[in-house]
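> 3D, please:
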Amino acid sequence: MNIKSLLLGSAAAFVAITGARAADAVVVAEPEPVDYVRVCDVYGKGFYYIPGTETCLSVGGYVRFQYNVAGDPARNLEGDDYQAGSSVRARLNFDAREETELGTLRAFARVQAQNNTVSQPDSALGASYVMDQAYIQLGGLLVGYRDSLWTSGVGGLEDGLLTDTDLVVGDINTNQISYTFAANGFSASLGLEDDRTGDIVPDVHAKLVYSGAWGGAYLSAVYDETFNINDVPGTVQINGVNVTLAGVYPTLLQDGNNDAFALKGGVLLKNLIAPESQLKIEGHYAFDPTIYAALTGIDTVSTLSNSQFTNAGIPLILEWAAGAGYAQAFGKLGIAVSGQYGKTFDATLFNTRTGLTTVRDGEYWAAVANVGYQITNNFATLGEVSYKNVDFGGPVGDLDQVSGFIRLQRDF
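Modelled structure (predicted):
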């Protein structure tokens, strides 16, 4: 065999092998289809379809830093008796919605964590992690935990005056079930709420709201089946005098029943005085003492959150109150002011110096002012100052407080 024959034979063998392999089909695996996140514009900005579903989800919230200053109730709030501290809050809102044959199905949850520093550290005030709201909606039906129907913003009209300290009466969260009928800017709601007393009968709430381009108006009513006497403190100190609340609220319920009824109404007017302006007027009347007529007032330096006057030793249940607020925007700058005046229910206190003291026609009033500025998109600052005063007269005297804060907040 010569070299030429060897080369020709090798070439023929190589061609044969290559042809045999080429006869086998090469199968290339196709890539899995990718379900990209799609924008859901059915419910407004910020919603996206959860991949593989028809459910739209929005995640938002804010991070807030706040420096607080508040008069110290333990020192009668005079002179330089102020405390100062800072707080940081992180809030997340989860909103999931989809359309069904019975209407929009929605689940909403709000969780937040807050860390505080105070001049005298207290572990109870140092940090908090809470489920602030969680509820389900199907059409007009709502079940879950959130602001009471007495104060919630049904129909797009929020309760409260226009400052950050909005002076809302009866501002509480509770488990509830309600139904709202809405059409052409009008809504009517009826709800049952857990009063946290353990009895079988819930509180009953009703609310009518109308909202339009000009503003809106609302009327709320509540039947409080049982006033929770556990909300009333025992021995407290008012103006340096030890005071025991000697059956304050049972003496008010002279018919022997624990139930109560209250009404509240308000109106909001937009652009009435000037462009980008809002004017809000609100008021309530309670036929009997009820937690829904309790005013959130005296602040704590840890949060400047709305805590009840009872925390400072004064049971402040308002028989009636009226207030107004005004807000004006000037581009990135905004200002707001609000004020409120009311009368407390009569009460009987036991004063360790003077004995029994009947408090009648107690007066309450408050004033709030703030200035805010939009530093850049989704980042703003707000400064606010408030003054609150309640005067029971006689040996009990009055209690007042000046408080305020400076805030930086990044929304997302």
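> only C-alpha atoms for contact and neighbour calcs from this point on.
Noted.
> where's Leu7, which helix or strand?
Secondary structure assigned from DSSP states H and E places Leu7 in helix 3-23.
> I'd like to know which elements the helix or strand following that helix is packed against.
For helix 3-23, the following helix or strand on the C-terminal side (DSSP H and E) is strand 48-49. When contacts are defined as 3 or more C-alpha pairs under 8 Å, 6 or more residues apart in numbering; DSSP states H and E, strand 48-49 packs onto strand 56-71.
> how about the strand it packs on: buried residues?
Using 16 or more other C-alpha atoms under 10 Å as the test for burial, strand 56-71 gives 56-58, 61-71.
> to compare against the first, here's another:
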Amino acid sequence: MSHHVPNAPDRPSTDPVWTPILTGLHATALDCLQTSFALLADHANGSGSHLALGARYGFRTRDQDGLVTVEATSDDRAAEAVDLLGLRVEGRWMQLDGPQVRRLAAPGQPLYVTADAYDLPWCPYHGHEHMRHSFLVTAAEPDEVTVVDAYHNDTAWGPARPGVWRMPAAAFDTALAGGAHTLAVTTHPAPAIDVPAMLAGNAARAARARPEIATYLARTGAALDTVAGLHRFVLDVWLLARARDLHEHWLAAVAPEAAAALAGQAARWQQLATRSYVALRRAQAGRPAAPELADALGALMADHLAALESMAGPAAGTGEDAAPAAPDRAGDDGVRAAVLGALGDTLDLDGSTLRTTDVLRELPGFDSFRLVDVIDRVERRLGVEVPATALTAADLRDVGSLCAMFGAATGGAR
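Got it, this is the predicted structure:
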């Protein structure tokens, strides 16, 4: 259960310094440990400086709780920030409590802090899920602490969005009662990146990574028959997709012609993220998992590696086009009613006003978690189960394609 934090902030505020920086951040391509380093880089060296975090391709795995993962550690992210952003870690303290962190805070010297998101009242993970999460402490008065958190994600407990929170000191101390790791970070001019040399290095690293990736995929696939293995798979897909997106953003800024080699990949990664989350939800409900997910991840990773290797040549490939929109079909009346009813109930909308051409991601309140709820509702109402392989980008684009997908699952008539 969530414990109560007295006077906990419920809404972010604006800040003349940090709000514009938050607005310019590519937060949807950063993990929760990178975001605060990105803030420091843009604060020191200007908007977009953080994109250098996506310059270098690398693939590294480690074991965690008996499973293999690509999740980076805090030390990994700090080393990247030092190497690519020009940051310097001048002080490091482990397991500090709130008053100790407040005493370290100095005007003009933000602190990089990581703590358990389960205890942080501005996070949707508060009281729900344990994970290391970073934020900046940018000011600390005797009775108030200013926290800047750039994390952007949709979660099962609501959206996390970048913001500035001014917290009562007592609430801040309660949030950090479990201990916080704290870094004093100084900023310096960002190192220059030799783009052609970086692209050539990325191609070489991509080629060298292939054996380790093969081992990783084999181990990951072997664990997909467990809820823990699927949970880890969902997180890894999310992390790999964000790393790829960040690299594409960096390329678009420094070498647009090379970025073309990655065109169309983002939508396919999002599709796999949705499929893997559906599989996890089904496994948690006692239904069998989808072992083909590892093969789907392998195919995406192979395409990414091929694109990276192509960038070392004189010209990058054109990449794949985004998946085409599905035909505007709504299926039979029973399927249409089930889909519209599920969308209306899940998103609190009047289903009768929806059109088959309405794009799902543009509906108010829609995100991947709500999509899974919609799929569950329609499957229960129609008494069918859509194969995981049918959850394609085209099938999940708009209301009409969603109806068509369920129409196919029912055999075309009910």
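> can you calculate the TM-score here?
The TM-score (TM-score structural alignment, normalised by the length of structure 1) is 0.20; 142 aligned residues with a C-alpha RMSD of 7.3 Å.
> touching, Thr155 of structure 2 and Phe369? I think so.
Yes: if you go by C-alpha atoms under 8 Å, Thr155 of structure 2 and Phe369 touch, sitting 7.0 Å apart.
> how about the helices of structure 1, start to end?
Secondary structure of structure 1 (DSSP state H): helices located at 3-23, 123-126.
> quick one: closest of those to Val368 of structure 1.
The closest of the helices of structure 1 to Val368 of structure 1 is helix 123-126. By C-alpha to C-alpha, the value is 24.7 Å.
> for the closest one, buried residues please.
By 16+ other C-alpha under 10 Å, the buried positions in helix 123-126 of structure 1 come out as Leu125.
> which elements pack onto that helix?
Counting by 3+ C-alpha pairs under 8 Å, 6+ apart, the packing neighbours recorded for helix 123-126 of structure 1 are strand 103-116.
> who are the packing partners of the strand it packs on?
Short answer (3+ C-alpha pairs under 8 Å, 6+ apart): strand 103-116 of structure 1 packs on strand 82-100, helix 123-126, strand 127-138.
> the buried residues of strand 56-71 of structure 1 into CSV, with extra columns for distance to Val402 of structure 1?
Listed next are the buried residues of strand 56-71 of structure 1 as CSV, based on distance: C-alpha to C-alpha, whole Å:
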residue, distance to Val402 of structure 1
Cys56, 45
Leu57, 42
Ser58, 39
Gly61, 29
Tyr62, 27
Val63, 26
Arg64, 22
Phe65, 21
Gln66, 17
Tyr67, 15
Asn68, 11
Val69, 8
Ala70, 6
Gly71, 6
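> most tightly surrounded among the helices and strands packed on strand 103-116 of structure 1?
strand 82-100 (a mean of 18; mean count of other C-alpha atoms under 10 Å).
> ok, which stretches of structure 2 are helices?
Counting by DSSP H, the helices of structure 2 are 18-23, 34-45, 74-85, 98-104, 169-175, 195-222, 227-254, 256-259, 265-284, 293-310, 333-347, 368-382, 399-409.
> could you dump those helices into CSV with distance to Ala140 of structure 2 and mean neighbour count added?
Shown next, in CSV, are the helices of structure 2 (distance: least, C-alpha to C-alpha, whole Å; neighbours: other C-alpha atoms under 10 Å):
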stretch, distance to Ala140 of structure 2, mean neighbour count
helix 18-23, 15, 18
helix 34-45, 17, 24
helix 74-85, 23, 18
helix 98-104, 6, 18
helix 169-175, 8, 22
helix 195-222, 40, 16
helix 227-254, 32, 20
helix 256-259, 42, 19
helix 265-284, 39, 21
helix 293-310, 44, 19
helix 333-347, 39, 20
helix 368-382, 36, 18
helix 399-409, 49, 24
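> out of these, flag the one nearest Thr138 of structure 2.
The closest of the helices of structure 2 to Thr138 of structure 2 is helix 18-23. By C-alpha to C-alpha, the value is 9.2 Å.
> show me what contacts the residue nearest to Ala84 of structure 1 when sequence neighbours are not counted?
The shortest distance from Ala84 of structure 1 to any non-neighbouring residue, by C-alpha to C-alpha, 6 or more residues apart in numbering, is to Val69 (4.4 Å). The contact partners of Val69 of structure 1, taken as C-alpha atoms under 8 Å, 6 or more residues apart in numbering, are Tyr82, Gln83, Ala84, Gly85, Val301, Ser403, Gly404, Phe405.
> for the residues you listed, which one is nearest Thr100 of structure 1?
Nearest to Thr100 of structure 1 among these: Phe405, at 44.9 Å, using C-alpha to C-alpha.
> list the buried ones in stretch 178-196 of structure 1?
The neighbour-count check on stretch 178-196 of structure 1 (16+ other C-alpha under 10 Å) flags 178-180, 182, 186-195 as buried.
> farthest-apart pair in those residues, please.
The widest separation within the buried residues of stretch 178-196 of structure 1 (C-alpha to C-alpha) is 27.8 Å, between Phe186 and Asp195.
> from Val101 of structure 2, how far off is Arg208 of structure 2?
With distances taken as C-alpha to C-alpha, to the nearest Å, Arg208 of structure 2 is found 42 Å from Val101 of structure 2.
> got the contact list for the nearest residue to Leu141 of structure 1 once chain neighbours are set aside?
Sequence neighbours aside, Tyr179 is the residue nearest to Leu141 of structure 1 in space, at 4.5 Å (criterion: C-alpha to C-alpha, 6+ apart). Residues near Tyr179 of structure 1 by C-alpha under 8 Å, 6+ apart: Gly140, Leu141, Leu142, Ser189, Leu190, Gly191.
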